[in-house]
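A.B. asks: I would like to see how this sequence folds:
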Amino acid sequence: MIRGFLVLLISTVSAIADTGEDYKKEIEPLLDIYCYSCHGDGTSKGDFAMDEFESLSSHLDDMNHWLPVWRNIRSQIMPPSDEDQLEIVEKKKVLEWIERSVFRLDPEHPDPGRVTIRRLNRNEYRYAVKDLLGVEFETEDYFPPDDSGYGFDNNGDVLSISPLLMEKYISAAEEVVMRALPKGSSRQVPVKVIEGNKFQQSEDENETGRWIPFKEKSRVVAHPEIKWDGEYEVTVEYQIRGAAEATDQEAVLKVKCGGKELGEEVMGWDQREIIKLQGTVPLKKGRSAFEVEVTPEKPAGDGQEEQALVVHRVVIKGPLGGEHREYSKGYRMIFVDGEPSGNAADKERYARKIMRSFVSRAFRRPIEDPTIDRLVAIVKEVDAQAGKSFEDGIREAITTCLCSPRFLFRVEIQPEPDNPEKVVLLDEYALASRLSFFLWGSVPDDELLSLAFNKKLRANLKEQVKRMLGDPKAKRLVMDFVGQWLQTRDVTTVPLEPHRILGLRRRDDASRIFNVRLLDDMRIETEMLFEFILMNGRPVEEMISARYSFLNERLAKFYGIEGVAGEDFVPVDLTAHPERGGVLTHGSYLIVSSNPTRTSPVKRGLFVLDNLLGTPAPPPPPNTPELEEASREAGSNPTMREMMQIHRDKPDCRGCHARMDPIGLGLENFDALGRYRVTEHGKPIDAAGELLTGEKFANVAELKEILATDRRDDFYRCLSEKLLTFAIGRGVEYFDAPTIDLLVDRLKKKDGKLEELIMGIIESAPFQKRRGSD
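C.D. replies: You can find the predicted model right below:
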């Protein structure tokens, strides 16, 4: 035993000595060249010295010292951009030495990192109750916005819960269950839904109920099939959009069903998400004309924006006489064997079957008998009350489940708790849950849980990932990840002043060129590009370099691209438009990275550094002067490049702007709304530049090519970090470096296929394993 200890001690001392020698021979000379002018030889800018230590061994064990060094070199924050930069080989040598010798990372056994218990965010809650109970629940109306951590709202560190929020969850659970199983839901009056885009103008089918302007008389019609003669309740759900600020404009909405008038309403400026017009009408069996008509009533005032009616859907309920009834969707999902019998023993068996099926899906793992016993007792107790029924008992039990921490929180059973030194595989139920929340934003389905029960999920992982990506629910991954990574979620809420950008005096003139429909089109364009690359095995760098896009007639016209007709998005070859293609030329990116009245090369450059290259610039120093100060020094109508040059000449601004400005100015051909232009204030726009790493470009096409080729590895690394952060619900840490290296290598070997990156993340240690918590 003593001999073994001595052997271990000698090997440890030898390893430390080797590390010290490597440091002296390989690393310290590089630090002397690139770092000591500011952080050595008696200088300690930012109160950080790199050559002051009592002993070499303690210096090499000082994580607090080397962690910022590693982070700043890795993200290219240090050395400052106006100083000599490490060569690629030198940078790799320093980073690998820190990871190997200081952090002691083992690429063969990556650290899976910590796991934070976290509640479901608003999207996950909405998707979960939809998949469990068939209920479309507007979580935005019930819960406050989720905080974000590391750029995503599923980060465990920010998803806490307060007593007030718990009260909201209890209230929400009651509402969800009542919608899924309304009173008398065993046999319900049939309901039919017509989406707003099914209402079309007879003269132009591309004009639908999704946008009916107030300014001129217009009528759209749908022709649903009515099954039976009778009295029907019809509800039109709509909203008013177009004008960001209050306007005098009004119009009259008139709805007819089967030739009978349902109702009439005067519409004005209204920012409610859903407005309802409801009434009852007699309908005949067969195809029936449902008409939505808008007639101008009062014009917009001087300078005010135009408005439009957006029909979300029309809900047809009936016949109301009760002669025709059917099971509701929620009832069919819960009462899998139909209505219960009157026998008490049969009811108990049925309640046990229902609760075991529902709760195992809601809690994401098999449920122990005592829990089932308590829930069945609730069903029986309620059923026994006067005026109550078996269905009421099931409602109460399901409501209880939806209020449980085991539904509201993503909790993983620890295979080996209380042992933070031990790394263990997740059990297969926890793996199924991680998979489903990553790819679907929701609870696992029966197939995942069945495989987990039989301990066959890991053995069938690739097939399951392929199945899940092919499911319509994978659209949620696209919307949630792209919406936050590329900020497409924000495009419809950016504070813009289009009339000033377009050089128009009146807001209403601007709204005829640029309105909220275009903003939504821009979001869809970016999401469709990501989805196409994912589903068709395209190299992910086409997010930057694609020579195609997905456009409808409205967006193509705004971009100045001919040959696209209709409301639907179609693939468009952009070979004849080299200025377009890739996310850097999408209106979604160009708008969220602009100011309300002008472009912002700083925001555009920062966006690329942070979200595409993973090399964020340091925060600006305090009291940084505004760009508008430079405009006063530049004379009459200066171009953006002229103002940025004056701003960049200030000593406090020069270093950071050398990183951001070349990228931002390279995109200056696009105005703050995303339109392409060649002049600014009558002067030709100069989009040429040189990146901090030395690559030169003459225009946006060449800039995109550089980012997708010369800087491809940076993009692969950045995307890997972003998607891993989204998948595991925590920020990427220093100990994740081996995992990120593996993901980047996989992308290189697999032709940049996005599906391979997703598979690599799912197979990675942070996704598959966990430490035992202490």
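A.B. asks: from now on I want contacts and neighbour counts done on CA atoms only, so please keep to that.
C.D. replies: Fine.
A.B. asks: contacting residues around the closest residue to Pro684 other than its chain neighbours?
C.D. replies: The spatially closest residue to Pro684, leaving aside those adjacent along the chain, is Val678, at 5.9 Å (Cα to Cα, 6 or more residues apart in numbering). Contact partners of Val678, counting by Cα atoms under 8 Å, 6 or more residues apart in numbering, are Asn669, Pro684, Ile685.
A.B. asks: please apply the same query to Asn595.
C.D. replies: Leu496, Ala672.
A.B. asks: would you mark the buried spots in stretch 330-348?
C.D. replies: Gly330, Tyr331, Arg332, Met333, Ile334, Phe335, Glu339, Pro340, Lys347, Glu348 (16 or more other Cα atoms under 10 Å).
A.B. asks: which of these sit farthest apart?
C.D. replies: The largest separation in the buried residues of stretch 330-348, counting by Cα to Cα, is between Gly330 and Glu348 at 20.4 Å.
A.B. asks: the residue lying closest to Asp652 once chain neighbours are set aside: neighbouring residues, count only.
C.D. replies: The shortest distance from Asp652 to any residue that is not its chain neighbour, by Cα to Cα, 6+ apart, is 7.2 Å, and that residue is Pro621. Neighbourhood size, Pro621 [other Cα atoms under 10 Å]: 10.
A.B. asks: correct me, but Pro621 touches Arg654?
C.D. replies: No: in this structure, Pro621 sits apart from Arg654 without contact. The criterion is Cα atoms under 8 Å, and the distance is 11.4 Å.
A.B. asks: Proceed likewise with the subsequent sequence, for comparison:
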Amino acid sequence: MPYLSPLRSVLALGSLCLAAIAFADRPEQLLALVQQNCIDCHDGQDGEGGFDVASLDADVLKRPASEKELFKWIRVFDRIHDGEMPPPDAGEMDASEHTQLVKGLRQTLDESQSQLHRQIGRVQSRRLTRDQLEWTLNDLLAVDLPVAELMPEEERTDGFRNIAQAQSMSYYHLEDHLRIVDAALDYAFVRAFSPEQPFRLDLPATRIAAKRKGQRNREPELRQDAAVVWSSSMPFYGRINNSTVKVSGWYDIALNASSIKGPEDQGQRVWCSVRSGECTSSAPLLNWIGEFEATPEASEYTFRAWLEAGHRLEIRPQDRRLKLGRFNGGQVGFGEGEPQDLPGVAMYHLTLTQVFPGGDPDRVRKALVGDLNVKWAGNKDAPKPRRGESVTDALARFALVSQKPAQDLRRRTRQFASRAFRRPANYQVMKPYFAMITQGLEEKQPPLEVLYQCCRAILCSPRFIYFTEAGADAKQTLASTAKALPGNAIGGRLDDHAIATRLSYLLTGHGPDWTLKKAADEGKLQDPAEVIKHTRRLLKGDNLDHFVADFTDQWLDLADIAFTEPDRRMYRHFDLTVQSSMVQETRRFIKTLISENVPAHQLIDAKFTWLNNRLADYYELDHKIEDDQWRRVALGDHPHRGGLLTHGSVLKVTANGTDSSPVVRGVWLCDRILGVPIPDPPESVPAIEPDIRGAKTVREILEKHRSQSECASCHLRIDPSGFALEHFDPAGRWRDNYLVRKGGSFRTGPKVDSAYQMPDGRPFESFQQFRELAADNDDQVARSFAAKLLTYATGREMTFADRKALDQIVVQTADEQYGLRSVIEASVTSPIFLNK
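C.D. replies: Next up, the predicted model:
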């Protein structure tokens, strides 16, 4: 007699007639039905997929519960809802039983999680990311300092840097925050009260070049009236010693240059790069500033970049298609490049001028002191202005002219706090700062120094560091006590200022502007139409550029574009100009989809893209672009290009520089674009290692992997998109064959086979056919876009309780074919966005 586990014995005692049971109210009956249908395969620790139905707990369904607590139940729901369980060989579940079970589980899970959200809010306390901190400080102080690099990088969750659950606030983090606040405040006050003369360099060709006859180094050489850099792979070749700046700051760079000996088939043009750094082997990291295409006729090229004191420029040809010079000894001697008939760039004039994008001293002073009457103190003993002086010295030359200094300082401090806290600061909130003013004046401190200390305290307050995202029901509590912490555990609808803040940081990365703040003050943002009006206003111009850049950096992992470098022996045409162009293509593409409200399916099958001539050539497209400008290019039904899946940026960040993996790309595509959730693999399953010798194809390796029962169901969803993208190499170009290693070189290997079938069984023979089939699921693509957008907007990954709202967004935008701007507008008026 076969062995029956205790659970099997219980179920074997009698059948359960459950069709008429109200499942949402009876978790025990839901558990019994799941166990009855799943026990054959999932009994005990050795159950298939490592899942034991006996580990399910009905009690967790009876109370408010988190995503983590409900994880196993959600996993069961998804597998049953998608028809994956019970498997076909286990016998089909009765249709009415299946419907009742899915309906009951959905209702029960949704209510359990929704209760928790109503009690403590959907999103826990979250703080400004380091980028948001930089942008917010610069707004408040009317400066433009790149201070984010002074803080540790944020931990990323699903690509996003602002997920509340992953954020921390350690002693070291707080110490970094204080250091950044001090640096920004000191810079702003000195700029306001002791402005310094901008630093400027003006370099003719003779000063750009340092190379003379008899010398060998890595600087440009003087050739007639131009400083020339030849095409070469030598590190730091093209560095310009005389461009070293003495003062850290933003600089406008203007270069007059032309190409020299450019290839005839490229119109005698030469793509070049501009980078900055110390340009030495002891400090090898270089900062990308930009690229330009030098033409035979001299032209002026302009850039704006932050340069650290002691850094200099490196300007050189940056095009792997060009012939490269050979120079011995790691140096280039005068006249060694020209005999090799090399392309190059000829520079005639270079200027670097320090600029202050945040504003002039009057604007900075107004941001700090507002309408306070501040005048020259007439103090003969005050030190003369000098570069790098202290705040104390800068303020010593000015004085507050006031009959009621305490009253004026309190008024100004409250104004500053209201901007910093992103909501009106009432008396209870301001009490500690008012006490600082009283104490400071009683101790005879200069009023402007008292104001400085108050600003410093405000910028170190939790109300500035954290988002105040309590529900509207908690508004009175927050207003009445200085001890109530921002983002406290109260759910429900956000108040107007929380909505304004969430909307502004989503679309601009900055705090609310005056127009949005006014709408919040007037209580208008509870009206969805008003939220949409401000969304449309903010999604224009520089704001749209900023939103697209920051969102795609995280959603599509574009921030990782430079994380790997394709093997130069395998992918000879890839270079930094191509890499920069890839990112620009994707950003311009997404910007167009949003501004023109293009249907969501065009994320996958768009008939256009944005190209410059370097990228068009790299993609081996026939489109001729005669200059270095970006063009919107119609692709028609091109078999290899069109849609995000064919963008070099996406293809590069989903590969490791040497190999591509159908699994890595498939999982990424399912998660980021197609909206198909893929669970983490079981710990017992080893990673898939490619065979770089070419003895086995990746398809053969995966066939063995898929044969394991715990792997098969997930690979049913992963592999179609993964194999479809195999025609693209790790550097983003189309390939018909793999490259395989042979000794120290590479040779043409097996043909790429992208044929497969979709999870629903529909076959495809090519990437083009896969793209058409994937684009058919435009509702799912739109749902996925909304989910990623709301994750970015709220700092919380989507939960089971959010599924209903996501479904509603899809329904709401169907008439516009799920246009991306429509999806954004539906998302910012959804309960997910408007509730805590």
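A.B. asks: how alike are these chains, TM-score-wise?
C.D. replies: The TM-score (TM-score structural alignment, normalised by the length of structure 1) is 0.74; 679 aligned residues with a Cα RMSD of 5.2 Å.
A.B. asks: quick one: what's aligned to Gln464 of structure 1 in structure 2?
C.D. replies: By TM-score structural alignment, Gln464 of structure 1 lines up with His534 in structure 2.
A.B. asks: so its match, which of the three states?
C.D. replies: In the three-state summary, His534 of structure 2 is assigned as helix, counting by DSSP: H, G, I helix; E, B strand; the rest coil.
A.B. asks: tell me which residues touch it, please.
C.D. replies: Neighbouring residues of His534 of structure 2 by Cα under 8 Å, 6+ apart: Leu516.
A.B. asks: all strands for the stretch 101-250 of structure 2, in order.
C.D. replies: Secondary structure of the stretch 101-250 of structure 2 (DSSP state E, counting those that start in this stretch): strands located at 200-204, 216-217, 221-223, 226-230, 239-240, 249-260.
A.B. asks: what's the closest of these to Ile701 of structure 2?
C.D. replies: Nearest to Ile701 of structure 2, of all those, is strand 226-230, at 45.8 Å by Cα to Cα.
A.B. asks: list the buried residues for that closest one?
C.D. replies: Judged by neighbour count using 16+ other Cα under 10 Å, the buried positions of strand 226-230 of structure 2 are Ala226, Ala227, Val228, Val229, Trp230.
A.B. asks: just stretch 677-695 of structure 1 next, same as before
C.D. replies: Using 16+ other Cα under 10 Å as the burial criterion, the residues of stretch 677-695 of structure 1 that qualify are Glu680, Ile685, Asp686, Ala687, Ala688, Gly689, Glu690, Leu691, Leu692.
A.B. asks: show me what the third one lines up with in structure 2.
C.D. replies: Alignment of Asp686 of structure 1 against structure 2 is given by TM-score structural alignment, with Asp753 as its counterpart.
A.B. asks: so of the contacts of Val678 of structure 1, which ones are in strands?
C.D. replies: Judged by DSSP state E, strands contain the following of these: Pro684.
A.B. asks: of the contacts of Val678 of structure 1, which is the nearest to Met543 of structure 1?
C.D. replies: Nearest member of the contacts of Val678 of structure 1 to Met543 of structure 1, counting by Cα to Cα, is Asn669, at 19.5 Å.
A.B. asks: which position in structure 2 aligns with the closest one?
C.D. replies: Asn669 of structure 1 is assigned His727 in structure 2 as its aligned equivalent, the criterion being TM-score structural alignment.
A.B. asks: how about the contacts made by the residue nearest to that match when sequence neighbours are not counted?
C.D. replies: Excluding its sequence neighbours, the residue lying closest to His727 of structure 2 (Cα to Cα, 6+ apart) is Arg735, at 5.2 Å. The neighbours of Arg735 of structure 2, taking Cα under 8 Å, 6+ apart as the test, are His727, Phe728, Asp729, Val752.
A.B. asks: now the second one: how far from Asp719 of structure 2?
C.D. replies: Here the criterion is Cα to Cα, to the nearest Å. By it, Phe728 of structure 2 lies 15 Å from Asp719 of structure 2.
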